[in-house]
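Dropping a prediction and its sequence here:
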Amino acid sequence: MEARMNNPVMVLPGTLDALQAAGRTYENTGLPALTVHLVHLRASQINGCSFCVEMHTREALDDGESVERLTAVAAWRESRRFTEAERAALALTEAVTRIADRPEAVSDEVWDAAADIYDEKQLAALVMQIATINMWNRVNATIRQPAGAAPRS
C-alpha cells in the first residue's frame, strides 16, 4: 500500500512543529506517559489508523509498557490490567473519539470519572492528547499512510 500523497504535515510549513508541540502538552503536568500511550493507542484503534497503532505500540514498549497491557487495550473494559485512572482516561478517549455517536458527546458520567482523578492541568493535557491523536489519525487514515512507515526511535 502506498500513501495517496505526501503527509500534509510535511507539505505545509510549520504544521509538523505545531503538532509536535501539541503532542508535548502532557509534559510537566503529572499525566503519566504510559497513560498517554494507552490513549493514543485506543484512539488509533478506533479510527483504524494502522500507522499510529504501530507507532504508539512501539513507543509504549520502548517506555516500558507490557505487551499484555497493550494487547488488552482494545478490550480494556473486560481487563483487570488497567488502573481506575487509566480506565477513566480510556473512557474519555472513546467518548471524544466517537463524539458524534451519541446525543451527549461526552457524558457527565465519563467526564466526572476523569475529573475525579485528574487535576485541571492533567485533565486539560488529557483532552489535548485525545484531540491531537484524533487529528493525526484522521490525516493518516485519509491519505492512507501505510503502517510500517513510521520512523524507528
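Right, received. Where do you want to start? What you are looking at is a predicted structure, and each value in this text was computed from that prediction instead of being measured.

drop to CA atoms for contacts and neighbour counts, all remaining ones
Noted.

what separates the residue most central in space within the chain from M5, distance-wise?
For the chain, the residue nearest the mean C-alpha position is H40 (1.9 Å; Cα atoms, centre = their mean). From H40 over to M5 the distance is 23 Å, taken as Cα to Cα, to the nearest Å.

do the same with L19
Taking Cα to Cα, one finds L19 at 19 Å from M5.

out of these two, which sits in the busier spot?
L19 (15 against 11; other Cα atoms under 10 Å).

All the helices of this structure, in order from the start?
For the chain, applying DSSP state H gives helices covering 8-11, 15-23, 33-47, 50-62, 67-72, 84-97, 108-115, 120-143.

A further structure is provided below for comparison with the first:
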Amino acid sequence: MNTAARLNWFKLVPKSFDAMLAVSGSIESSTLGKVLLDLVFTRVSQINGCAYCLDMHVRDLRRQGEGWQRINSVPAWREVSFFNERERAALGWAESLTRLADSHDERDAEFAALKAQFSDLEIAELTVAIAQINTWNRLNVAMRVPVAAKALD
C-alpha cells in the first residue's frame, strides 16, 4: 500500500486551513469538555479511517488521563459500561452524522438521546464539532497526511 503524502494541502490553501483552525478553536472553547470531544473525534476518525486524526486524539485522551481500556473500547462503546449516558448520546450522534446514508431511521432516536443529556447550545456545538472532524478526516485521508511513528505511553 502506498502511504506517501499526496499534497501539502494546508500550505496550498492557507486561507482555508486558517478558517478550519478557527472553527476548531471555537469548538475547543465550547462547553462540551475536552474528553468528550476527543472521544467523539476518536470514534469519527476510526469510522473514517483517518490515521492522523486517530493518533492525535488518542494521544490527547492519554494526556487527559484516560486509560487504555476505555480508549480501546471506543469502537465498542455500546457493549461496555465504561461510558456514561452523556458520552453514549454524543457517540451515537457522532456515528449517525458520520454514516449519513446508513442511519436515517435511527436519527430521531439519536437526537432524542441527545436532548435528554445536552442543552440546545451543546447539541449545536457537538454537531459542529462532528462536522468539523469529518472535514479534517476527509482532507487528511485524501492527501495522506502522514502519521509520525512514535511510542504511545
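Perfect, I can see it now. Everything numeric in this text was worked out from a predicted model, so none of it was measured.

just to revisit the earlier point, in the second structure, what residue corresponds to the residue nearest to the centre of the first structure?
Counting by TM-score structural alignment, H40 of the first structure lines up with F41 in the second structure.

any idea what sits nearest that match, other than its immediate chain neighbours?
Nearest residue to F41 of the second structure, sequence neighbours excluded (Cα to Cα, 6 or more residues apart in numbering): I133, at 6.1 Å.

In contact with the one you found, which residues?
By Cα atoms under 8 Å, 6 or more residues apart in numbering, I133 of the second structure lies in contact with 41, 44-45.

same deal with F83 of the second structure?
F83 of the second structure makes contact with 70, 77 under the criterion Cα under 8 Å, 6+ apart.

now with 10 Å?
Neighbouring residues of F83 of the second structure by Cα atoms under 10 Å, 6 or more residues apart in numbering: 39, 70, 73-74, 77, 89, 91.

Same check on S66 of the first structure?
Residues near S66 of the first structure by Cα under 10 Å, 6+ apart: 57, 60.

if I line the two up, what does it land on in the second structure?
Matched to the second structure by TM-score structural alignment, S66 of the first structure sits across from G67.

do you know how far its match is from R88 of the second structure?
Distance of G67 of the second structure to R88 of the second structure, given as Cα to Cα: 17 Å.

on that earlier part again, among the contacts of F83 of the second structure, which one is most surrounded by other residues?
L91 leads the contacts of F83 of the second structure on contacts (other Cα under 10 Å) with 28 neighbours.

Which residue is the nearest non-sequential neighbour of that one?
Sequence neighbours aside, V40 is the residue nearest to L91 of the second structure in space, at 5.7 Å (criterion: Cα to Cα, 6+ apart).

Wait, the one you found touches A129, no?
Yes - the criterion here is Cα atoms under 10 Å, and V40 of the second structure meets it with A129 at 8.6 Å.

Could you check which of these two has the larger neighbour count?
Between V40 of the second structure and A129, counted using other Cα under 10 Å, V40 has the larger neighbour count: 26 against 23.

how about that one, what does it touch?
34, 46, 57, 74, 87-88, 90-95, 126, 129-130, 133.

Now flag whichever of these is closest to V13 of the second structure.
V13 of the second structure lies nearest to I133 out of these, by Cα to Cα, at 18.2 Å.

The closest one maps to what in the first structure?
Aligned partner of I133 of the second structure by TM-score structural alignment: I133.

can you tell me how far that match sits from E68 of the first structure?
Look at I133 of the first structure and E68 of the first structure: by Cα to Cα, they are 22 Å apart.

can you check L90 of the first structure too?
On the measure of Cα to Cα, L90 of the first structure and E68 of the first structure end up 16 Å apart.
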